[in-house]
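> Predicted model follows, preceded by the sequence.
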Amino acid sequence: MLGVKVNDYITSTCKISGIFVNAGDSVSCGDDLFSVESQKMSKVIKANFEGKINYVNLVKGDELIEGAFVITVDGDVIEKSDDIVVEHI
């Protein structure tokens, strides 16, 4: 199982503005996962993995918590991402 975290530079200032996946969804590398926004930025976070989503720990309007897993997935990492960290858990 993989755990997905958001990189630190995003968590310090952003709130969840949209959620595009649910538990049970299959995702491919490049698919939109969720979006974040701050006063100066809006960004869509994309998958760098493929597999099946197990759990989504995101609520629209909530602030991101540094170091927290926001999604768990059964799958494989396909490429490096500047926005998310994917770890085996």
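Yep, that arrived.
> Every contact and neighbour count from this point should use C-alpha atoms.
Fine.
> which residues in the protein form helices?
All helices of the chain, identified by DSSP state H, fall at 8-11.
> where do the strands sit along this protein?
Here the chain has its strands, by DSSP state E, at 2-6, 15-19, 26-27, 32-37, 42-46, 49-56, 71-77, 84-88.
> May I see the ones you listed organised as JSON lines, with mean neighbour count added?
Shown next, in JSON lines, are those (neighbours: other CA atoms under 10 Å):
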{"stretch": "strand 2-6", "mean neighbour count": "21"}
{"stretch": "strand 15-19", "mean neighbour count": "19"}
{"stretch": "strand 26-27", "mean neighbour count": "18"}
{"stretch": "strand 32-37", "mean neighbour count": "19"}
{"stretch": "strand 42-46", "mean neighbour count": "17"}
{"stretch": "strand 49-56", "mean neighbour count": "19"}
{"stretch": "strand 71-77", "mean neighbour count": "19"}
{"stretch": "strand 84-88", "mean neighbour count": "17"}
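> okay, now the one to match up with it:
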Amino acid sequence: MLTGKQKRFLRSKAHHLNPIFQVGKGGVNENMTKQIREALEARELLKVSVLQNCDEDRDEVAEAIAKGAEAELVQIIGNTIVLYKESSENKQLVLP
């Protein structure tokens, strides 16, 4: 579980990132969560965009991705979800 200070730090780091995954009409599936898990291992912090044609609510999408990728949900702003997971091999961010 992240503290408020850690979430603020991660939000500031994620501000300049572009979303690398998009959730569309198909919603969240096993293959997508697997790819997000691998990307989090490499990057630790990433953004996911929820497209307009997605049938599910963005909060449900964020919860499903975070649970499937075993990641921490940092922020949901607009249709963008920010996720964080500490990397076991490629540690880049040091949390306050």
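Looks like it arrived, so ask away. As the structure is a computational prediction, the values presented were derived from the model and not from experiment.
> Now the TM-score, please.
Aligned and superposed, the two chains score 0.30 in TM-score terms (TM-score structural alignment, normalised by the length of structure 1); 54 aligned residues with a CA RMSD of 4.6 Å.
> all strands for structure 2, in order.
Counting by DSSP E, the strands of structure 2 are 21-23, 45-50, 72-77, 80-84.
> To Gln6 of structure 2, which of the ones you listed lies closest?
Gln6 of structure 2 sits nearest to strand 72-77 of all those, at 9.0 Å, using CA to CA.
> what's that closest one packed up against?
helix 4-14, helix 58-69, strand 80-84 (3 or more CA pairs under 8 Å, 6 or more residues apart in numbering; DSSP states H and E).
> closest one to Glu38 of structure 2 among these?
Closest approach to Glu38 of structure 2 among those (CA to CA): helix 58-69, 8.6 Å.
> And that closest one, what's buried?
Within helix 58-69 of structure 2, the residues scored as buried using 16 or more other CA atoms under 10 Å are Arg58, Val61, Ala62, Ala64, Ile65, Ala66, Gly68, Ala69.
> Tell me which of the strands of structure 2 lies nearest to Ile36 of structure 2.
Within the strands of structure 2, the stretch nearest Ile36 of structure 2 is strand 21-23; the backing value is 7.8 Å (CA to CA).
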